[in-house]
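*Asks:* missing the sequence, but the structure's below:
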């Protein structure tokens, strides 16, 4: 008798587990297909009462996004704000009406995004979403991802390592390690000397070799004791760093010295300088060369 009861309990347990597994599989299939079509196909009309509950809730701060219309308006920013979109669900699993989604979002910021004009920046963000299903519909979601990285990629916030990267360039220049300076420049860096500076004749210098031959080699050949002093670095938005400093040196031909006020505006991407703009007292440089 005990054996029979135990056997029946196993059968019932197996049946319940099978039903739960089937329910989870059905929820996963519905969920992944719905979001694939919404984001990758740009089909916002799928945010409706067929796929979502009327009170669909996205847990957010400072307040939740509640209701189909609000939910649709929120995600329209992603659909209209980005092109070349690739939304991939890397993994998804669940139990009962609970799902966990691991996802990746790539795209180009080519349209307005929550009021932010297009920047042309590309984003590549990975995150996790906790999902609650109800009667086969999506009822609640809560996203977890590195919002700081996302904002840095958009250019709203700058990478905190940018100042360190530029500081390394100046330290390398002071040490005479030009190879390290060039290594910190992007292969397609756009370098501009100040208008009125003699070295502006090659603007814009494209690539490290052009900077080496058109600027650094000429500075080394024409100036004695050329150095950068009183350097102060200022972290800016949009992955830019402003350096305020002075140029000291003696022009070889005339033996005239300079103590010129200077500003450098650097733009960085992935830890390397992609653009440089110099501002300097060009009259003082010109007077020293005469």
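*Replies:* Arrived safely, thanks for sending. The structure presented is a predicted model; accordingly, all values stated were derived computationally and were not measured.
*Asks:* drop to CA atoms for contacts and neighbour counts, all remaining ones
*Replies:* Fine.
*Asks:* which parts of the helix or strand containing residue 94 are buried?
*Replies:* Here residue 94 sits within strand 82-95, counting by DSSP states H and E. Within strand 82-95, the residues that count as buried by 16 or more other CA atoms under 10 Å are 82, 83, 85, 86, 87, 88, 89, 92, 94.
*Asks:* likewise for stretch 10-28?
*Replies:* Residues 20, 23, 24, 25, 27, 28 are the ones in stretch 10-28 that count as buried (16+ other CA under 10 Å).
*Asks:* tell me which two of those sit farthest apart.
*Replies:* Greatest spacing in those, by CA to CA: 20 and 28 (12.2 Å).
*Asks:* for the helix of greatest length in the chain, which helices and strands make contact with it?
*Replies:* Secondary structure assigned by DSSP state H gives helix 2-35 as the longest helix of the chain. Using 3 or more CA pairs under 8 Å, 6 or more residues apart in numbering; DSSP states H and E, the elements in contact with helix 2-35 are strand 82-95.
*Asks:* so what's the gap between the strand it packs on and the chain middle?
*Replies:* With CA atoms, centre = their mean, to the nearest Å as the basis, strand 82-95 stands 18 Å off its chain's centre.
*Asks:* and if you look at stretch 133-140?
*Replies:* Averaged C-alpha coordinates place stretch 133-140 at 32 Å from its chain's average position (CA atoms, centre = their mean).
*Asks:* for that stretch, buried residues please.
*Replies:* Neighbour-count burial for stretch 133-140 flags 133, 136, 137, 138, 139, 140 (criterion: 16+ other CA under 10 Å).
*Asks:* I'd assumed residue 245 was in contact with residue 232.
*Replies:* Yes: counting by CA atoms under 8 Å, residue 232 does reach residue 245; the two are 6.4 Å apart.
*Asks:* in addition, the following structure is provided for comparison:
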């Protein structure tokens, strides 16, 4: 049975902003990889801020999505997902693939916390002219 994390990956592949927001807890917190392009790296508070400054910024510059490959649950309930982002930089038409690790926490069935690790150099190379 899919949970909010599975649904998040499906919503990002559809570029479904409303679907993403519906999955996030009101006190959602995100920590994204420093060095992410588009100003999308850092700490973000709340669903709307994260949607605008992370996913919105990324979707503006990239046609991209995360594809999960492995999933594990730790003893304390954290969900660990590994996989790859695949996509194309809109300005250059260059494709890219970047590995990721996502650490997730759920509260009341909604996503309350994300920590993202990714190869930001791959993202930036796709944008380079």
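*Replies:* Done, it's in. Source: prediction; values computed, not measured.
*Asks:* quick TM-score on the pair, please.
*Replies:* TM-score for the superposed pair, counting by TM-score structural alignment, normalised by the length of structure 2: 0.86. Supporting figures: 126 aligned residues with a CA RMSD of 1.8 Å.
*Asks:* from the buried residues of stretch 133-140 of structure 1, which land in strands?
*Replies:* 133, 137, 138, 139, 140 (DSSP state E).
*Asks:* dump the residues you listed to a markdown table, plus distance to residue 125 of structure 1.
*Replies:* Output for these, formatted as a markdown table (distance: CA to CA, whole Å):
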| residue | distance to residue 125 of structure 1 |
| --- | --- |
| 133 | 25 |
| 137 | 26 |
| 138 | 23 |
| 139 | 24 |
| 140 | 21 |
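*Asks:* ok, which pair from those is furthest apart?
*Replies:* Most distant of those, by CA to CA, are 137 and 140, 9.4 Å apart.
*Asks:* check the gap between residue 69 of structure 2 and residue 62 of structure 2 for me.
*Replies:* 21 Å (CA to CA, to the nearest Å).
*Asks:* neighbour-wise, which of these two wins?
*Replies:* The residue with more neighbours, out of residue 69 of structure 2 and residue 62, is residue 62; 25 against 10, by other CA atoms under 10 Å.
*Asks:* and the equivalent of that one over in structure 1, what is it in contact with?
*Replies:* Aligned counterpart of residue 62 of structure 2 in structure 1: residue 223 (TM-score structural alignment). Shown in contact with residue 223 of structure 1 (CA atoms under 8 Å, 6 or more residues apart in numbering): 249, 250, 251, 252.
*Asks:* the first one pairs with which position in structure 2?
*Replies:* What that stands for is residue 249 of structure 1. Under TM-score structural alignment, residue 249 of structure 1 pairs with residue 87 in structure 2.
*Asks:* so which helix or strand takes in its match?
*Replies:* Following DSSP H and E, one finds residue 87 of structure 2 within strand 79-89.
*Asks:* ok, and what's touching whichever helix or strand comes after that strand?
*Replies:* Note on strand 79-89 of structure 2: by DSSP H and E, the next helix or strand toward the C-terminus is strand 95-107. Here strand 95-107 of structure 2 makes contact (CA under 8 Å, 6+ apart) with 4-5, 25, 77-89, 111-120, 122-123, 125-126.
*Asks:* one more: stretch 93-109 of structure 1?
*Replies:* Outside stretch 93-109 of structure 1, the residues that touch it by CA under 8 Å, 6+ apart are 20-21, 23-24, 27-28, 81-92, 118-134, 154.
*Asks:* ok, stretch 211-219 of structure 1 next?
*Replies:* Here stretch 211-219 of structure 1 makes contact (CA under 8 Å, 6+ apart) with 182, 191, 199, 202, 205, 226.
*Asks:* now with 6 Å?
*Replies:* Outside of stretch 211-219 of structure 1, the residues within contact range by CA atoms under 6 Å, 6 or more residues apart in numbering are residue 205.
*Asks:* what's residue 173 of structure 1 aligned with over in structure 2?
*Replies:* So residue 173 of structure 1 corresponds to residue 12, using TM-score structural alignment.
*Asks:* tell me who's in contact with the residue mapped onto residue 73 of structure 2 from structure 1.
*Replies:* For residue 73 of structure 2, the aligned residue in structure 1 is residue 235 (criterion: TM-score structural alignment). Counting by CA under 6 Å, 6+ apart, residue 235 of structure 1 makes contact with residue 241.
*Asks:* the top helix by length along structure 2 vs structure 1, average distance?
*Replies:* For structure 2, the longest helix by residue count, based on DSSP H, is helix 4-13. In the superposition with structure 1, the average deviation recorded for helix 4-13 of structure 2 is 1.7 Å (mean CA distance after the TM-score superposition for structure 1).
*Asks:* distance between the next helix or strand after that helix and the chain's centre?
*Replies:* Using DSSP H and E, the helix or strand that directly follows helix 4-13 of structure 2 along the chain is helix 17-23. Mean C-alpha position of helix 17-23 of structure 2 versus that of the full chain (CA atoms, centre = their mean) differs by 13 Å.
*Asks:* now the next helix or strand after helix 17-23 of structure 2: which residue numbers in structure 1?
*Replies:* Following helix 17-23 of structure 2 in sequence order, the next helix or strand is strand 24-32 (DSSP H and E). With TM-score structural alignment applied, strand 24-32 of structure 2 matches the range 185-193 in structure 1.
*Asks:* give me the buried subset of the contacts of residue 223 of structure 1.
*Replies:* Here, 16+ other CA under 10 Å leaves 249, 250, 251 buried among those.
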